[in-house]
Structures are given as C-alpha cells and as structure tokens.
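Student: Okay, structure incoming, though there's no sequence with it:
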C-alpha cells in the first residue's frame, strides 16, 4: 500500500480542524463538568444567586400587628367568609368549646340569653393571656358585621399611645332599675362593633357583679364604668357608621346578606 502523502495546505486544514474539535471538547466539558469525575478536579466557580432584600413592613402593617379582632362565634358563623376578608389575619374567634382555629375558649355552651357570660370570658382572657399583653387595640365584632380596613387604621393612628382608656362605638344608655348602682344609665357600646385600647383592658373590672341576665354589651360597659372610672376617665369616641356594615352590605354591584341565618 502506497504511503499517504499530505500536501502542506492539507496539513494546515487538518490542523485547523483538529484545533476546532479540541476547543469544542474543552468548552463542552467545562459546561457539563466532565472533569469533575477525576480526583482533585477544581469545582466550578459559580457565584450564588443574589439575595432578595427582606420585606420591609410599612406603617400600616406595623400598626395592624397590634390589633386583635375579638369574634364570638356559634354554629352558624361563616368563618370561611371572614377569613377571606382583610380581617382574616387578625381574627380571634371566641368559642364555647375548643375547636380548630379558636383563640379563646370559654368551656361553656352559650345561648343568646347567656352572652353576657361569654363577654366576661373573653374580657378575662384579654387581661390574663400573655399574647394579648402585646396588643395595642382590640375590636369586638359581631358575626353579622363588617368594618372598613382604612377606617380602622385611621382610628389606630389617631389613638395609638393614648394614656387614657379609649372606647369607640355607637354609645347609648339603658335604664336598669334592677341594678341601680351598677348598670343603670351606664354608657356602653353597640355590640356590632366596638373598639378599645389596651389601657381600657388593663382597668376592666372582670369581677363586676349585677342581678339577672343582661345584654352582653351593657355588661361590658358596666365593666368599663366600674373599673375604669366611666365617663370621667374614659375617652368615648363615636363611631362612623359609613364604614361599618351590620346585617347587610350594599355598595355598587354588591348586596350581601350578612345575617342570612338568624342567631336569635
């Protein structure tokens, strides 16, 4: 067989082709880290992904961390509805018996006639449970009511840091001849919504006594009057019902019955 004789141009073409093939192998092996199968291979110097900056809480988020919405519930309460509103993260359901999601448990079956006992139950929890001592504001809300988020933030901004007990609601009075020294003509808030600060919680008289079964909201007013000094010392603020909805919500293309099943 005759020897293969390559001319100089052919040799140059062959060398160029071999160089291209070798370069491709090196690049491919770097990309796929083929060299890593050998002992002592240097790891690829791949920089870590950039760290995402931590979420900076705004003023509203910081305020709302200090809010607890006290929410007495019963078998008809639609928790799914309320958890899907802005209030969902701040709800503290008050339950008769311990169930998933309950924050305050009274261990007693309540009826419409015994809701005053449920009010004592959550009031004692607010005074005694450690996690509530970090809160600045509380809202007691009925399960057939809604309140506007921006309105609540407005109230919090205006009253944060107050050294006086703050009690926000649609206040009224009631004659109570059966309890002339404790409940008669006491100023108290409407139960659909009342809001108060931690200073008021600290002075609530949860050992307050009276005769007979009474409206639970009147009884809360009695605890305020007895423990906090009533109208002499408490800052009573009238609520704005343009931002609170009771039993129904109507706005633009929405009309929602908030009390479709009556509790009493």
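Tutor: Thanks, I have it. All of these numbers come straight from a predicted model, not from anything done at the bench.
Student: Every contact and neighbour count from this point should use C-alpha atoms.
Tutor: Noted.
Student: how about the strands of this protein, start to end?
Tutor: All strands of the chain, identified by DSSP state E, fall at 67-72, 91-95, 104-105, 137-141, 145-147, 166-169, 193-197, 235-238, 244-246, 248-251, 254-257.
Student: Please convert the ones you listed to CSV, extending it with mean neighbour count and distance to residue 56.
Tutor: As requested, these are exported to CSV (neighbours: other CA atoms under 10 Å; distance: least, CA to CA, whole Å):
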stretch, mean neighbour count, distance to residue 56
strand 67-72, 22, 19
strand 91-95, 23, 23
strand 104-105, 21, 31
strand 137-141, 24, 22
strand 145-147, 19, 26
strand 166-169, 22, 30
strand 193-197, 23, 26
strand 235-238, 16, 33
strand 244-246, 17, 30
strand 248-251, 12, 33
strand 254-257, 11, 34
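Student: could these be laid out in TSV, adding distance to residue 224?
Tutor: As requested, the strands of the chain are exported to TSV (distance: least, CA to CA, whole Å):
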stretch	distance to residue 224
strand 67-72	17
strand 91-95	20
strand 104-105	20
strand 137-141	14
strand 145-147	23
strand 166-169	9
strand 193-197	10
strand 235-238	11
strand 244-246	23
strand 248-251	29
strand 254-257	32
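Student: and here's the other structure:
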C-alpha cells in the first residue's frame, strides 16, 4: 500500500503544473510582480508643464531635471520635442498671441488634471508641486495658483483693466479652469502682458467669483536665479528679451 501511495503522490506532483492543480490557490507572485502606483505616481500622469520656448531656451538643462517627464514645450514652428506648435514667429511683443495658442491646445488635454505655465528662466520644487496636486485634486471648482495682482490698463477698460492675473514665472491651474477659459477673449489695444491676457480669459470665461485663487509659496519657486545651500545658478544668463 505504501508503494502504491508513493506512486500516486509522485504522479500528482509531477503533473500538477501541467494540469494547474495548484490553480485553486491564489498565486501571490503575480501581484508582487505588478507595481502598485503611489498617489504621487498617479497624479504625475495628470500633470503637464506648459513651457513656452525660444531660440535661447536651454532645453538640455530642463530635460536633466525632474521636469523632464512633464514638459510640454510651446514652439513657434515644429521641431523635435515640441508638444504644442503655434506655426507663427513670436517675439516679446507677441507673447499674448502665443498664450492664446497654448490655451486653445490645452482644451484638448482632457487626460490631464493639472497644468503649470512655467517661464524658461524659472524653476519650481517638485515636492511643492505634488503637495499642491494632492491638496487640490478632485476639486469641483476652477483652481488658479500663483502670486496674483490686478492689471492696470485704462485703455482696455472693458476687458483687461483691473483683471486679476498670476505672475508669469509660475502659475498652476486645473482642467476645470482650462474648460472655462474664453479663448475668444477680445481686447482692443495690443500688445498686452501675456499673463494678464490669460487672467482676462479666466475672468471672461470662468468669472472671478467662481475661481479658487490660491497664493503660491515663493520660497519654493525660483526666478532668474536659483540659490539654495551650496548652489547659485543664473537661470537667465542670456536675456531672452
């Protein structure tokens, strides 16, 4: 009997994999091999950094920072790496037109929840950005994060005068704000500060009373120069304008 039992047990073991006898039990290894995304990783998939560039922009620098995976360069003409192309030569005096260009394109990015408009002579702390994303993710309201101020423009009294807008070095906002932007916003006297024009699109399309304006933490954002501990970097060595 022992001999017969041994033969049966040996046969069972040898054929178990073939017949998947063990399938009745959970194979935990398949779960171990599938990485679980952290909250930050999930949020990261929903971030786009809108990055207007020109011939002096050092893309090598930014592509070697944490910003790399999220950069959406805004270019005048199509070239490698460009995510948004305006097909028009831009200058310092036509940056308001470039702002209309990327604002219209952002409406197509419904897979993103957060956007940052960042100047090419600015830098922002990664942990701070993800802190803001965690705090405002899922908000039902349009969210607009920056250092806001009122624009003084009596010549455009009915459109841009007294509009509340964010500092151009950095402003962050959610897709709810993008959806209500008035990208057909009109003003008579041009050119005008491009960031004030973005604020005009917000006021005209979203209504300031409907927007959650959030004050940025300037200690986490660097403009024109980066200074921290043993680092001092000129972010605007070649002046763009």
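Tutor: Looks like it arrived, so ask away. No experiment lies behind these values; they were computed from the predicted model shown.
Student: hang on, the earlier thing: and the strands of the first structure: which comes nearest residue 115 of the first structure?
Tutor: Proximity to residue 115 of the first structure (CA to CA) singles out strand 67-72 among the strands of the first structure, at 9.3 Å.
Student: how about that closest one, aligned to which bit of the second structure?
Tutor: When the second structure is aligned by TM-score structural alignment, the counterpart of strand 67-72 of the first structure is residues 47-52.
Student: now that stretch: how far from the chain's centre is it?
Tutor: 5 Å (CA atoms, centre = their mean, to the nearest Å).
Student: what comes into contact with that stretch?
Tutor: Contacts of stretch 47-52 of the second structure with the rest of the structure, by CA atoms under 8 Å, 6 or more residues apart in numbering, involve 67, 70-75, 102, 112-120.
Student: what's the longest helix in the second structure?
Tutor: Of all the segments of type helix in the second structure, defined by DSSP state H, the longest one is helix 2-19.
Student: Repeat that for the first structure.
Tutor: Assigned via DSSP H, the first structure shows its longest helix as helix 8-32.
Student: what helices or strands is it leaning on?
Tutor: Packing partners of helix 8-32 of the first structure (3 or more CA pairs under 8 Å, 6 or more residues apart in numbering; DSSP states H and E): none among the helices and strands.
Student: In the second structure, what stretch matches it?
Tutor: For helix 8-32 of the first structure, no matching stretch turns up in the second structure, with TM-score structural alignment as the criterion.
Student: Repeat that for stretch 195-203 of the first structure.
Tutor: By TM-score structural alignment, stretch 195-203 of the first structure lines up with residues 172-180 in the second structure.
Student: Any buried residues in the strand or helix carrying residue 31 of the second structure, and which?
Tutor: When secondary structure is defined by DSSP states H and E, residue 31 of the second structure falls within helix 29-32. Of the residues in helix 29-32 of the second structure, none count as buried by neighbour count, 16 or more other CA atoms under 10 Å.
Student: still on that earlier bit, mind reading off the mean deviation between the match of strand 67-72 of the first structure and the first structure?
Tutor: Here stretch 47-52 of the second structure, set against the first structure after superposition, deviates by a mean of 0.2 Å using mean CA distance after the TM-score superposition for the first structure.
Student: Which elements pack onto the longest helix of the second structure?
Tutor: Helices and strands in packing contact with helix 2-19 of the second structure are not found; criterion 3+ CA pairs under 8 Å, 6+ apart.
Student: Please identify the buried residues of it?
Tutor: Of the residues in helix 2-19 of the second structure, none are scored as buried under the neighbour-count criterion (16+ other CA under 10 Å).
Student: Aligned to residue 198 of the second structure, what sits in the first structure?
Tutor: Under the alignment defined by TM-score structural alignment, residue 198 of the second structure corresponds to residue 220 in the first structure.
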